[in-house]
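Participant: Attaching a predicted model along with its sequence, questions to come.
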Amino acid sequence: MERHLTLRERIVDFVKEAIIKGSLKPGERVPEPELAEWFGISRTPIREAFRELEAHGFITFTPRKGAIVSPITDKDVRDFYAIKGLLEGYAARMACQKLTEGDIKRMEELNEQMTKCAEKNEVKNFFKLDNQFHDVFLKVCGNDKLYNLIHTIVQQFERFRRTSLSLPGRMQSSVKQHYEIIDAFRKKDMALVEKLVKANAEKGGELLAQEILKEKS
């Protein structure tokens, strides 16, 4: 049975979707009074939701405007994806000899579900499945500190990843890259799997960075 979202979670989801879809643009104020009126609530749950949104890189607090949509630059994107690629690539290399056939089949199942999400353009569900896909080898790598570090960084930049996945063709290309990663894991090719996982991150970052530059020009 699917768990009902709390009020805070509903507000967080609402604002995230508005930012990712471009209804709220970088530098624009996130209207606290209007949100309170829309949801028919006091401002306390709104402020709790804002703290979570700030922690995940969606909004920033400024002295005069209050909560605004965090600015996003191509350099920010490239820097994040470079770190993500290096850390996840190393984790994949460490997990390569440890993954069982059951782990690999689980990754295949998740990628099949992602294929269906890509066909229906379901970015939110694709994002959740993508996290689970990467978690399979991250948990097996045997380094808890690395696992926690990657999760902390990835959580802080959720906005980048979801925005990148929403770009035309990105979900489909990610699925294709995942199948190549699965094949490399099955062959126990440590060098190749590290290269492919790193490339998967870099591809998402480059597409988003180019989109940001295009919007500025």
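Facilitator: Okay, I see it. Keep in mind the model is a prediction, meaning the values are calculated, not measured. Residues are numbered from 1 along each chain as shown.

Participant: CA only for contacts and neighbour counts going forward, please
Facilitator: OK.

Participant: List the buried residues of the longest helix seen in the chain.
Facilitator: The helix spanning the most residues in the chain, taking DSSP state H as the definition, is helix 190-216. Of the residues in helix 190-216, those buried under the neighbour-count criterion (16 or more other Cα atoms under 10 Å) are 190, 192-209, 212.

Participant: got the residue ranges for the helices in this protein?
Facilitator: Taking DSSP H as the test, the helices found in the chain are 7-20, 32-39, 43-55, 74-95, 101-120, 123-140, 144-156, 158-165, 170-186, 190-216.

Participant: out of these, which comes closest to R64?
Facilitator: Closest to R64 of these, according to Cα to Cα: helix 32-39, at 13.7 Å.

Participant: Please compare the first structure with the one that follows:
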Amino acid sequence: MENLAFTKNYATKQEVVYQALRDAIIRGQLRPGERLLLRDLAMRFDVSPIPVREALRLLHVEGWIEHKPHVGAVVSPLSEASIVETFTLKEGLEGVAARVATERIGPGQLAELEAMWKEMDDILRREQYDLWGDMNERFHRSIASCTGMPLLVEMTERIMLRWQRIRNHFFKEVFVAHLIPSHEEHRAILDAMRHGAAAEAERLARAHNRTALQCYMAYLHGEPMPCARRE
């Protein structure tokens, strides 16, 4: 936890601690199973134990940390079950988003998505994989935004935080291996949206998530990944 970065641009000390710890978990600065000691955190953030305790309570409610007997608060594991859950929810949300966005998208929004894909294509050619990952999240968030459904956008934002943590934890082992197939799948989704094929866009978005999940499961089980990069 030596290099935890945090900002005080939040309303309360509790929010400062909560946001900093959650971001550190997502980025992988705080690893699965790492202990979060109340007194140490209070000293690090220069606050009393009370806002730290409240921040830990909220992180526990949201599933970012868990409490172990005789150990205390620890960062939640990235288990196989949690990865499956994340991708299952992500598949449902992005499938609906692709279908509804296809039905409602305007020419300007479609042009923005096309420009985003071309930018990602250039980034991929330059092998700037981390930057491509950031753009990938932006791409999927943008499709959700095209639905005009605030609750769907909010739920997508929440599941993307879970996905960010998985991506950061398995970046080199799985994420980079899946880049080229994933990029091609984005192209197919966009083509379906451009032709107004809502059902096909949903099918492709769901398949996109299932393929990625298969890669993670194969990696966890020590099996060849079906999404290995194609040169």
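Facilitator: Right, received. Where do you want to start? The model shown is predicted, which means the values in this text are computed figures rather than measured ones.

Participant: Got a TM-score for the two of them?
Facilitator: Scored by TM-score structural alignment, normalised by the length of the first structure, the superposition of the two chains gives a TM-score of 0.72; 205 aligned residues with a Cα RMSD of 3.5 Å.

Participant: related to what we said a few turns ago, using a markdown table, please lay out the helices of the first structure together with distance to I68 of the first structure.
Facilitator: Shown next, in a markdown table, are these (distance: least, Cα to Cα, whole Å):
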| stretch | distance to I68 of the first structure |
| --- | --- |
| helix 7-20 | 10 |
| helix 32-39 | 10 |
| helix 43-55 | 10 |
| helix 74-95 | 17 |
| helix 101-120 | 30 |
| helix 123-140 | 22 |
| helix 144-156 | 16 |
| helix 158-165 | 14 |
| helix 170-186 | 27 |
| helix 190-216 | 18 |
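
Participant: and of those helices, who's closest to G66 of the first structure?
Facilitator: helix 32-39 (8.8 Å).

Participant: could you give the angle of that closest one to helix 7-20?
Facilitator: If you take axes from the mean of the first three to the mean of the last three Cα atoms, to 10 degrees, helix 32-39 of the first structure sits at 120 degrees to helix 7-20.

Participant: which strands and helices sit next to helix 32-39 of the first structure?
Facilitator: For helix 32-39 of the first structure, the elements it packs on are helix 43-55, judged by 3 or more Cα pairs under 8 Å, 6 or more residues apart in numbering; DSSP states H and E.

Participant: Could you tell me which residues within the helix it packs on count as buried?
Facilitator: 45-47, 49-54.

Participant: Now the equivalent of A192 of the second structure over in the first structure: closest residue in space that isn't a chain neighbour?
Facilitator: Structural alignment (TM-score structural alignment) places A192 of the second structure against A184 in the first structure. Once flanking residues are discounted, A184 of the first structure sits nearest to V193: 5.3 Å by Cα to Cα, 6 or more residues apart in numbering.

Participant: Now do the same contact list for the one you found.
Facilitator: 89, 92-93, 96, 181, 184-185 (Cα atoms under 8 Å, 6 or more residues apart in numbering).

Participant: Of those residues, which are reproduced in the second structure?
Facilitator: Among the contacts of V193 of the first structure, the ones still in contact in the second structure (both residues aligned by TM-score structural alignment, their matches' Cα atoms under 8 Å) are 89, 92-93, 96, 181, 184-185.

Participant: Mind putting the residues you listed into CSV with distance to F133 of the first structure and neighbour count?
Facilitator: Shown next, in CSV, are those (distance: Cα to Cα, whole Å; neighbours: other Cα atoms under 10 Å):
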residue, distance to F133 of the first structure, neighbour count
G89, 14, 25
A92, 12, 31
R93, 15, 23
C96, 14, 24
I181, 11, 23
A184, 15, 19
F185, 13, 26
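
Participant: Quote the end-to-end distance of stretch 89-106 of the first structure.
Facilitator: Stretch 89-106 of the first structure stretches 19 Å from its first residue to its last (Cα to Cα, to the nearest Å).

Participant: so where is it in the second structure?
Facilitator: Using TM-score structural alignment, stretch 89-106 of the first structure corresponds to residues 95-112 of the second structure.

Participant: chain center to that stretch: distance?
Facilitator: 21 Å (Cα atoms, centre = their mean, to the nearest Å).

Participant: So for that stretch, what gets flagged as buried?
Facilitator: So, applying 16+ other Cα under 10 Å, buried residues of stretch 95-112 of the second structure: 95-103, 105, 109-110.

Participant: Nearest residue to the middle of the first structure?
Facilitator: Residue closest to the mean C-alpha point of the first structure, counted by Cα atoms, centre = their mean, is R161 at 3.5 Å.

Participant: Alignment lookup: E66 of the second structure to the first structure.
Facilitator: Aligned partner of E66 of the second structure by TM-score structural alignment: T60.

Participant: Touching, its match and V69? I think so.
Facilitator: Yes - between T60 of the first structure and V69 there is a contact at 6.3 Å, judged by Cα atoms under 8 Å.
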